[in-house]
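Peer 1: Have a look at this fold, sequence not included:
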């Protein structure tokens, strides 16, 4: 019997792309900070001269899937991380953005056989988003851990 799992030990060869929404950047920049901290502490070269990490900024969460699809064509990534924050308001816009962003990201992942970590916060209030981006816990760290695990797993299976 073979058992396959992602590894956190050899991260130096992982090629990672991060696609991040500028909308709600008070939140998304905190998520990015947590994400980069985790990657660095796990041995991923995040320096500006690194060839192992690319960061792409887009206007909002709805644009995450098309940018993810586009950067996959640019380079051979082992894993992508999408970061965004959609905060519920008084209109149905929230439901549309969350639904279409998640469906689009999933579709790009399946079509390209590349794990894409869905790091889009979907909260009812700005307070909840702040808590999840650093006040209580920075989920950016968790998204980076998921990326390392899934990137190494899929790389070993291919």
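Peer 2: Structure received. Note that this is a predicted model, so its numbers are computed, not measured.

Peer 1: can we go C-alpha only for contacts and neighbour counts from here?
Peer 2: Will do.

Peer 1: and the most centrally placed residue in the chain, helix, strand or coil?
Peer 2: Nearest to the mean C-alpha position of the chain, by CA atoms, centre = their mean, lies residue 81 at 2.0 Å. When classified by DSSP: H, G, I helix; E, B strand; the rest coil, residue 81 comes out as strand.

Peer 1: Quick check, it in contact with residue 15.
Peer 2: No - the criterion here is CA atoms under 8 Å, and residue 81 misses it with residue 15 at 11.3 Å.

Peer 1: quick one: the strands in the chain?
Peer 2: Counting by DSSP state E, the chain has strands at residues 16-21, 53-58, 79-87, 116-123.

Peer 1: Just give me the neighbour total for residue 90.
Peer 2: Residues lying near residue 90 (other CA atoms under 10 Å) number 6.

Peer 1: er, residue 82 actually
Peer 2: Count around residue 82 with other CA under 10 Å applied: 25.

Peer 1: my read: it touches residue 109, true?
Peer 2: No - counting by CA under 8 Å, residue 82 stays clear of residue 109, with 11.2 Å between them.

Peer 1: let's bring in a second one:
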């Protein structure tokens, strides 16, 4: 079965019907949910029904690669998006966690040929204060829009290649 994907100002491209999974970290969910909202709004504004998007909450970023692989193996998803905020908790270097997650997501993408997108952010400085939360909420909202556009563009280009 085929479905139509379109973006404003661009021609419509057919892609294999499928759902889109968005993995959302529960760590700092009050901040990360802005990415989810913005992603969904971008997809809907570009002709992708919200009913095709499954939001899957996971404990944190570290759990995302496994969930991405399991979701990709179901055959139900055309794309998977990961959204998280990995912060320096003072005990470990958060860059190692973020790098591990991104590398693992890339491996899943290459092994399964399901496009996987990252909105996993790793700020140098984040404190549980209103000013930082507001800044990163806005930043993640922007990232949600960007990852939505990247998802649409990639689904269209993959459809062109595989048709």
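Peer 2: Noted; the coordinates are in hand. Fair warning: this is a prediction, and the values are worked out from it, not measured in the lab.

Peer 1: Please convert the strands of structure 1 to CSV, extending it with distance to residue 98 of structure 1.
Peer 2: As requested, the strands of structure 1 are exported to CSV (distance: least, CA to CA, whole Å):
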stretch, distance to residue 98 of structure 1
strand 16-21, 13
strand 53-58, 16
strand 79-87, 7
strand 116-123, 7
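
Peer 1: Aligned to the residue nearest to the centre of structure 1, what sits in structure 2?
Peer 2: Under the alignment (TM-score structural alignment), residue 81 of structure 1 pairs with residue 81 in structure 2.

Peer 1: List the residues that contact that match.
Peer 2: Counting by CA atoms under 8 Å, 6 or more residues apart in numbering, residue 81 of structure 2 makes contact with 20-23, 116-119, 147.

Peer 1: Going by distance to residue 161 of structure 2, which of the residues you listed wins?
Peer 2: residue 116 (16.9 Å; CA to CA).

Peer 1: Now that closest one: closest residue in space, sequence neighbours ignored.
Peer 2: Leaving aside its sequence neighbours, residue 116 of structure 2 sits nearest to residue 80 (CA to CA, 6 or more residues apart in numbering; 4.7 Å).

Peer 1: what's around residue 64 of structure 2, how many residues?
Peer 2: Residue 64 of structure 2 has 26 neighbours, counted by other CA under 10 Å.

Peer 1: who are the neighbours in contact with it?
Peer 2: 23, 58, 82, 101, 105.

Peer 1: Against residue 42 of structure 1, how distant is the counterpart of it in structure 1?
Peer 2: In structure 1, the residue equivalent to residue 64 of structure 2 is residue 64, according to TM-score structural alignment. To residue 42 of structure 1, residue 64 of structure 1 is 25 Å away according to CA to CA, to the nearest Å.

Peer 1: and if you look at residue 108 of structure 1?
Peer 2: Distance, residue 108 of structure 1 to residue 42 of structure 1, by CA to CA: 26 Å.

Peer 1: which of those two has more neighbours?
Peer 2: Ranked by neighbour count (other CA under 10 Å), residue 108 of structure 1 and residue 42 place residue 108 first, with 20 against 17.

Peer 1: Test my guess that the more buried one contacts residue 68.
Peer 2: Yes - between residue 108 of structure 1 and residue 68 there is a contact at 7.3 Å, judged by CA under 8 Å.

Peer 1: got the contact list for the equivalent of residue 22 of structure 2 over in structure 1?
Peer 2: Residue 22 of structure 2 maps onto residue 18 in structure 1, with residues paired by TM-score structural alignment. Contact partners of residue 18 of structure 1, counting by CA under 8 Å, 6+ apart, are 53-56, 80-83.

Peer 1: Of those, which are still contacts in structure 2?
Peer 2: Retained in structure 2 (both residues aligned by TM-score structural alignment, their matches' CA atoms under 8 Å) from the contacts of residue 18 of structure 1: 53-56, 80-83.

Peer 1: Derive a ChimeraX selection command for the buried subset of these.
Peer 2: Restricted to buried positions by 16 or more other CA atoms under 10 Å, the ChimeraX selection for these reads:
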select :53,54,80,81,82,83
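
Peer 1: Do I have it right that residue 143 of structure 2 meets residue 119?
Peer 2: Yes - counting by CA under 8 Å, residue 143 of structure 2 sits close enough to residue 119 to count as a contact (6.3 Å).
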